[in-house]
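Engineer: Predicted model follows, preceded by the sequence.
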Amino acid sequence: MDEIEIRDESIRLGQFLKLANLIESGADAKAVIADELVSVNGEVETRRGRQLRAGDVVELGGISVRVAAQ
């Protein structure tokens, strides 16, 4: 599983999807989240503004990425 480091204590889900190169744009984030294709820590997440912290695992399309502290 890949790990993506974040600079701050937390990051919004939509921003993290872009940072991890799982999507191309904010509009893509809105679409995949609305379609319930994204899960956080094994549970479907429908809030683009969900705050992620180090240790959280985001999955989209069978690809899992862990949030890591810098």
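Structural biologist: Happy to help now that I have it.
Engineer: Could you use CA atoms for every contact and neighbour count after this?
Structural biologist: OK.
Engineer: I'd say Leu60 and Glu36 touch.
Structural biologist: No: Leu60 is not in contact with Glu36 according to C-alpha atoms under 8 Å; the separation is 9.6 Å.
Engineer: out of the two, which sits in the busier spot?
Structural biologist: Comparing Leu60 with Glu36 by other C-alpha atoms under 10 Å, the one with more neighbours is Leu60, at 17 against 14.
Engineer: got another, please set it beside the one above:
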Amino acid sequence: MKVGEAVKKEVLIKPPYMTLGQLLKEESVVSSGGQAKWFLKEHAVDVNGEPDNRRGRKLYPGDTVDVKDVGLFFIRLKPGN
């Protein structure tokens, strides 16, 4: 991957949802929930095309999360669930 190139990735979750903070942690954008809080205050994040800075925001299969300068994440249901 080139420097500054954003990723596009499917994120497979177990039902019923995961939080925005969990997504940031699982995708190694931050290393802890506390860091997620500060990250969301300082960086633009869109959920389904709308700005959102709540680390507790529930993400469901079908949602998209665009973390500016990091990547676009597509929330999908983990097979077998």
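Structural biologist: Looks like it arrived, so ask away. Not measured: the values here are computed from a predicted model.
Engineer: quick one: TM-score?
Structural biologist: For this chain pair, the superposition-based TM-score is 0.83 by TM-score structural alignment, normalised by the length of the first structure; 70 aligned residues with a C-alpha RMSD of 1.5 Å.
Engineer: could you pull out the helices for the second structure?
Structural biologist: 20-26, 33-42 (DSSP state H).
Engineer: distance from the shortest one to the first structure after superposition?
Structural biologist: The one in question is helix 20-26 of the second structure. Mean deviation of helix 20-26 of the second structure relative to the first structure after superposition (mean C-alpha distance after the TM-score superposition for the first structure): 1.0 Å.
Engineer: What are the buried residues along that helix?
Structural biologist: Leu20, Gly21, Gln22, Leu23, Leu24, Lys25 (16 or more other C-alpha atoms under 10 Å).
Engineer: Likewise for stretch 2-14 of the first structure?
Structural biologist: Ile4, Ile6, Ser10, Ile11, Leu13, Gly14.
Engineer: To which residue of the second structure is the third one aligned?
Structural biologist: Alignment note (TM-score structural alignment): Ser10 of the first structure maps to Tyr17 of the second structure.
Engineer: what number of residues lie near Ala27 of the first structure?
Structural biologist: Other residues near Ala27 of the first structure come to 11 when the count uses other C-alpha under 10 Å.
Engineer: what do we get in the second structure for it?
Structural biologist: By TM-score structural alignment, Ala27 of the first structure lines up with Gly34.
Engineer: In space, not sequence, find me the middle residue of the second structure.
Structural biologist: In the second structure, the residue lying closest to the centroid (C-alpha atoms, centre = their mean) is Leu23, at 4.2 Å.
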